[in-house]
Structures are given as C-alpha cells and as structure tokens.
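Chemist: Take this sequence and fold it.
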Amino acid sequence: MIRVRLFAGLRERAGWGEQQVPTPAGSPPPTPAHLWRQLALGETIPPQVRVAVNQSFAAADQQLQPGDEVAFLPPISGG
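Modeler: Have a look, this model is predicted:
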C-alpha cells in the first residue's frame, strides 16, 4: 500500500484528504504522476503543485515502494 495525502485546496477539490492505494505484485512501481492520474486528480500534476515522498520533496517521476507516503501540496499563501 502507498498512502496518498492531499492538502488545502487539493483536498477540498477532491473531497478526500487521504487514501491508501494498493501496489499490485508484479506490476511496475508507480510514480506520483501515475497515482495522480489513477486517483482522477487530472492528466498531469500542475507545475505549481509540489510532490513529497516520505516527507521530502521529490520528482513526479520518482518510483515508489510499498509503505511510502506521497503528499501533493498546493501553493500556500499567507501573510
């Protein structure tokens, strides 16, 4: 399983904040970009959305392993 987390506006738009995604044996390792499409969040990750794997920023094409946590972080504004 891979834990996928959405934050802020992404969570509100999708209607969920966290999901567990199974990693079928024998299939190639998924990437954050693959999960984005699989979870019907869009065709591609928008350039302003940051990806984190296991709480470290990562590339959208990084191969994931069972037990990983992927977070999609929208731009944050504040003041």
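Chemist: can we go C-alpha only for contacts and neighbour counts from here?
Modeler: Fine.
Chemist: Can you report how many residues lie near residue 6?
Modeler: 20 (other Cα atoms under 10 Å).
Chemist: correct me, but it touches residue 51?
Modeler: No - judged on Cα atoms under 8 Å, residue 6 makes no contact with residue 51 at a distance of 10.0 Å.
Chemist: Can you classify residue 36 by secondary structure?
Modeler: Per DSSP: H, G, I helix; E, B strand; the rest coil, the secondary structure class of residue 36 is helix.
Chemist: residues contacting it?
Modeler: If a contact means Cα atoms under 8 Å, 6 or more residues apart in numbering, then residue 36 has 42, 43, 44, 45 as its contacts.
Chemist: ok, the second one - contacts?
Modeler: Neighbour list for residue 43: 36, 37 [criterion: Cα under 8 Å, 6+ apart].
Chemist: to compare against the first, here's another:
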Amino acid sequence: MRIVYFAWVRQRVGTAEEEVSPPPEVRDVGGLVRWLSALDERHAAAFANPRLVRAAVNQDFAGPDHPVRPGDEVAFFPPVTGG
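Modeler: Model (predicted):
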C-alpha cells in the first residue's frame, strides 16, 4: 500500500510517501490511521487529531469507513478551503 502525505501532515511524518504493509485487520481508512499512529511518534503527531486530516483512496475522497486494500494509494492531507 502506498501512503502519500501532503502539507503539514508530510512535515509531521517526515516523508512525502512510504510503502506500508498493514496487518489484515486494517480494513478501512480509520483502521489505517490508528495503525499508522502506533508506528512511531512522528505518525502519532500527524494523526493526533484525526478530524483535522482528510483522506483519499485511489484519488477519491474517502471517509474513515472507506475500505483499503493492498495495492491502494492512500493520501492524507489537511482540509482545504477555497475562496
């Protein structure tokens, strides 16, 4: 699974992207966030308040219940506002 980070999420994690192999019990975006948060303090800092992080799975916006599978690309980014 390819994980891509943008903006301040990238800064906190310390990398723009990484390949991960979550355990089989990680089945959705919410589970992936919890699993990533437990990896180390950088990931924990990035996901300290999951409501401040948005996700996209294979370039489509996704909520915490959206399924994830091996081979997916999951992006994490802060909410975006426009004007």
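Chemist: Mind checking the TM-score on these two?
Modeler: Laid over one another, the chains give 0.74 as their TM-score (TM-score structural alignment, normalised by the length of the first structure), with 76 aligned residues with a Cα RMSD of 2.4 Å.
Chemist: between residue 6 and residue 51 of the first structure, what contacts are shared?
Modeler: 71, 72, 73.
Chemist: which of those residues lies closest to residue 65 of the first structure?
Modeler: Of all these, residue 65 of the first structure sits closest to residue 71, with 14.2 Å by Cα to Cα.
Chemist: how about the closest residue to the closest one other than its chain neighbours, what does it touch?
Modeler: Residue nearest to residue 71 of the first structure in three dimensions, not counting chain neighbours: residue 5, with 4.6 Å by Cα to Cα, 6 or more residues apart in numbering. Applying Cα under 8 Å, 6+ apart to residue 5 of the first structure gives the contacts 17, 18, 19, 69, 70, 71, 72.
Chemist: Now compare the residues you listed with the second structure and keep only the conserved ones.
Modeler: Compared against the second structure with both residues aligned by TM-score structural alignment, their matches' Cα atoms under 8 Å, these retain 17, 18, 19, 69, 70, 71, 72.
Chemist: what does the last one align to in the second structure?
Modeler: Under the alignment defined by TM-score structural alignment, residue 72 of the first structure corresponds to residue 76 in the second structure.
Chemist: sec struct for that match, please.
Modeler: Judged by three-state DSSP, the three-state class of residue 76 of the second structure is strand.
Chemist: Tell me who's in contact with the residue lying closest to it once chain neighbours are set aside.
Modeler: Nearest residue to residue 76 of the second structure, sequence neighbours excluded (Cα to Cα, 6+ apart): residue 55, at 4.6 Å. Counting by Cα under 8 Å, 6+ apart, residue 55 of the second structure touches 29, 61, 62, 63, 74, 75, 76, 77.
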